[in-house]
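Asker: coords below, sequence missing:
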């Protein structure tokens, strides 16, 4: 026999005058909830904004549900039957629950303000399940459904577990994991805004905090379900064997990631060269590091490469980098005058540092002229070297075009062949 049916009671009271008062109370509660949300609004940079969502999306239906719950208690003393308020309360309460789940999920999963298609699909399924539960509650079928779940059991090993227990366990695990991931995302977002901490240290604290929160959530969830945590010792041993046999690389990369973050040998924004890859570090994760080349291509490097092999870090202790270009000038030039002209070329460029200033080195006396190297320093290697070298070469070309510098050209010696050898060659040709 179904439990009390709220919809049937509501239809029975549809012609009573109390229904008008209840409708007015609902309208007033909705208006007050909307106004209170505007008064308590959390702006886009507020403390409760995480990822791609804002807590104010939850605040309005939650305030309306709270006002309806208070009004129902007061109105029951004066009106008697408050069936319309009893129906409105779970409707707005479910809406607040759905918005709260969206807030937690998007804060924990969504990155850079974007929401993936998988997350949107999960949100639609979750909304459908919540509204289905509301419909069962309003029609009085919820008790029958729960009774069916409570009496139906599944054999799990030597024990028989009711479907209601499995459902409650799944819900508790999902809720606690969602809260842990949301709290981890909130902590990471706040840590990234702390200017007093090194960027690597901020990443380490954020990653370890999120992992610890998820571990605690899993353990608490298992305890709530009734699973003895001592059984995890067997699983831990199996996991250790698995790491030792088949997951050495993965474990090594994770450990290397934490070593990199803790010892601060690399930081986000550093210009590095690893093997044949060069670029700027854009992300340091626990398993891999993303290196963005000057051509815009991202390279995913396992963290083990950054620990076991040599790494050239152009920004570790000093961001200044020397850049050079070579040329060969004719011996007809005045060497001191050429050096003075070449050193003046990079000084007019905005990216070239004044201290240390440009310098010209005489590399060697070549077959065709003086072989010179013009060196200068820049402080932004992440912007590339090709552009500034090209500008310097254009300045050198202007000096050559104006005749202030003469470039060397390869010389060719024309020599006479020995007359006897020429005669021999001529005789061979005639024959």
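Answerer: Yep, it's here. Quantities reported herein were computed from a predicted structural model and do not represent experimental measurements. Numbers count the residues shown, from 1 in each chain.
Asker: contacts, neighbours, all on C-alpha from now
Answerer: Will do.
Asker: Pull the distance from the longest helix belonging to the chain to the chain's centre.
Answerer: In the chain, taking DSSP state H as the definition, the longest helix is helix 163-192. Offset of helix 163-192 from its chain centre (Cα atoms, centre = their mean, to the nearest Å): 19 Å.
Asker: Same question for stretch 415-423.
Answerer: 77 Å.
Asker: distance of residue 362 from residue 270?
Answerer: Counting by Cα to Cα, to the nearest Å, the gap from residue 362 to residue 270 is 33 Å.
Asker: The longest helix of the chain - contacts with which helices or strands?
Answerer: helix 83-109, helix 142-151, helix 199-225 (3 or more Cα pairs under 8 Å, 6 or more residues apart in numbering; DSSP states H and E).
Asker: mind listing what's buried in that helix?
Answerer: Within helix 163-192, the residues that qualify as buried are 163-164, 166, 169, 172-173, 175-189, 191-192, counting by 16 or more other Cα atoms under 10 Å.
Asker: got the buried residues for stretch 364-380?
Answerer: Residues of stretch 364-380 classed as buried by neighbour count (16+ other Cα under 10 Å): 369-380.
Asker: how about the strands of this structure, start to end?
Answerer: 153-156, 159-162, 271-274, 277-284, 288-292, 298-302, 311-313, 321-329, 359-365, 370-378 (DSSP state E).
Asker: for these, which one sits closest to residue 207?
Answerer: strand 277-284 (10.6 Å; Cα to Cα).
Asker: buried sites along the closest one?
Answerer: Those would be 278-284, for strand 277-284 by 16+ other Cα under 10 Å.
Asker: Repeat that for stretch 22-35.
Answerer: Buried-residue list, stretch 22-35, by 16+ other Cα under 10 Å: 22, 25-26, 29-30, 32-34.
Asker: try this one side by side with the last:
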């Protein structure tokens, strides 16, 4: 950076421009036409707001049915309708300038206000096409500042000044202007990559020939590929030479590899899970004491939602190295075991038959394989049984089916006279004390 160039810009160009602006503004303020312009500027904005409230609802109503709902609800169309008030103001500025010019007067304040307002409207509508709201604000603010500099005649001098500020990298002068252009190019490429990724994601999601796990793998590969290509082209556009970074990136890669072993392990395990298809979105799995449905497969972890609406984030390497029960891996059918008991005075064969029959009446219990009841033992006060039933939709939960089955057994046993056991204890006294016998 040349210090003399900076001093020249600050002392000569900028100070001269500020003096000229001060003279023109003061002259405008203390003239009759300048006072008229100062009154007209807020009045024009008020009239634009008035027209916006009266006309915009009618325009919006007329578009209903003529344009698809997706288009009407898009941010681009909503921004246009929201900024119509300023559009009306710009038109009023143009009309006022035309009238005053016809009176042989140059309305400088109105021209400036109208130009800045028009630039703001155009930039606001154009930035609505940017998907990321943060970068949309950054781009719109930067563009409006550039438009303001252009209106005041400072854009060329500012660009020339910023072109002298920077540093040299790999025999190339990377000035502020070059970096700014590179950032704009990078943001544009990222927007293109994001849009292309959305199209690819939609195509992949609609493909019936791909399994859910393969869809997730291809989607993530497309996202990483598009973003990597965008960053590479953006940095290449500002003259970054990647060959000079080879040794440095290798050294950093070794250090990062040691520090991020667990993260890399989870990433690799995530790819293995997707390729093996052992776990996929929608499966019912059990890890430790937690059981639930897989909502999504991510780069480092899976998201599992239990039937209590608790969401577990389980690292991928835990699923590879630990024990996982996948209830729906090969078949979505699941067998449930429902224990119960009857009193010793009851007909045990009748109890087994009745429990199998009533289980078929419960909603959600499969008829094939049919319910089966087995005697499991003789308890302290009951004969113990286990009813084994099959269900085909474990993702909806098993608690309801167990409860409905037990209620059906209760009603059927009451009707058949089969008794349920309850704890009881008999006490036998062999020898009574003498005092008790005499009494």
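Answerer: Sure, I can see it. The structure displayed is predicted, hence computed values, not measured ones.
Asker: Using TSV, please lay out the buried residues of stretch 364-380 of the first structure together with distance to residue 352 of the first structure.
Answerer: TSV is the format used below for those (distance: Cα to Cα, whole Å):
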residue	distance to residue 352 of the first structure
369	28
370	25
371	23
372	19
373	16
374	13
375	10
376	7
377	6
378	5
379	8
380	9
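Asker: Now the residue mapped onto residue 355 of the first structure from the second structure: closest residue in space, sequence neighbours ignored.
Answerer: In the second structure, residue 355 of the first structure lines up with residue 368, judged by TM-score structural alignment. Nearest residue to residue 368 of the second structure in three dimensions, chain neighbours excluded: residue 390, at 7.9 Å (Cα to Cα, 6 or more residues apart in numbering).
Asker: For residue 112 of the second structure, see how far away the equivalent of residue 249 of the first structure over in the second structure is.
Answerer: Superposed on the second structure with TM-score structural alignment, residue 249 of the first structure falls opposite residue 262. To residue 112 of the second structure, residue 262 of the second structure is 59 Å away according to Cα to Cα.
Asker: Equivalent analysis for residue 54 of the second structure, please.
Answerer: For residue 54 of the second structure relative to residue 112 of the second structure (Cα to Cα), the value is 27 Å.
Asker: can you check residue 223 of the second structure too?
Answerer: Residue 223 of the second structure is 44 Å from residue 112 of the second structure, by Cα to Cα.
Asker: Check residue 123 of the second structure too.
Answerer: 16 Å.
Asker: So for these two, which residue has more residues nearby?
Answerer: residue 123 (19 against 15; other Cα atoms under 10 Å).
Asker: Just give the closest residue to the more buried one, not the sequence neighbours.
Answerer: Distances taken as Cα to Cα, 6+ apart put residue 140 closest to residue 123 of the second structure, at 5.7 Å, once the chain neighbours are dropped.
Asker: Just tell me what that neighbour corresponds to in the first structure.
Answerer: Looks like residue 140 of the second structure aligns to residue 127 there (TM-score structural alignment).
Asker: Counting neighbours, what do you get for its match?
Answerer: So residue 127 of the first structure, with other Cα under 10 Å, has 19 neighbours.
Asker: what does residue 208 of the first structure give?
Answerer: Around residue 208 of the first structure there are 15 residues (other Cα under 10 Å).
Asker: Can you find the partner of it in the second structure?
Answerer: For residue 208 of the first structure, the residue aligned by TM-score structural alignment is residue 221.
Asker: The first structure: which residue goes with residue 403 of the second structure?
Answerer: Match for residue 403 of the second structure (TM-score structural alignment): residue 390.
Asker: any idea how far residue 353 of the first structure is from its match?
Answerer: Taking Cα to Cα, one finds residue 390 of the first structure at 16 Å from residue 353 of the first structure.
Asker: now residue 424 of the first structure
Answerer: Per Cα to Cα, residue 424 of the first structure is found 65 Å from residue 353 of the first structure.
Asker: now swap in residue 294 of the first structure and tell me
Answerer: 21 Å.
Asker: More neighbours: the two, which one.
Answerer: Taking neighbours as other Cα under 10 Å, residue 294 of the first structure and residue 353 compare with residue 353 leading, 19 against 16.
Asker: thought that one was touching residue 378?
Answerer: Yes. Here residue 353 of the first structure lies in contact with residue 378, judged by Cα atoms under 8 Å, at a distance of 5.6 Å.
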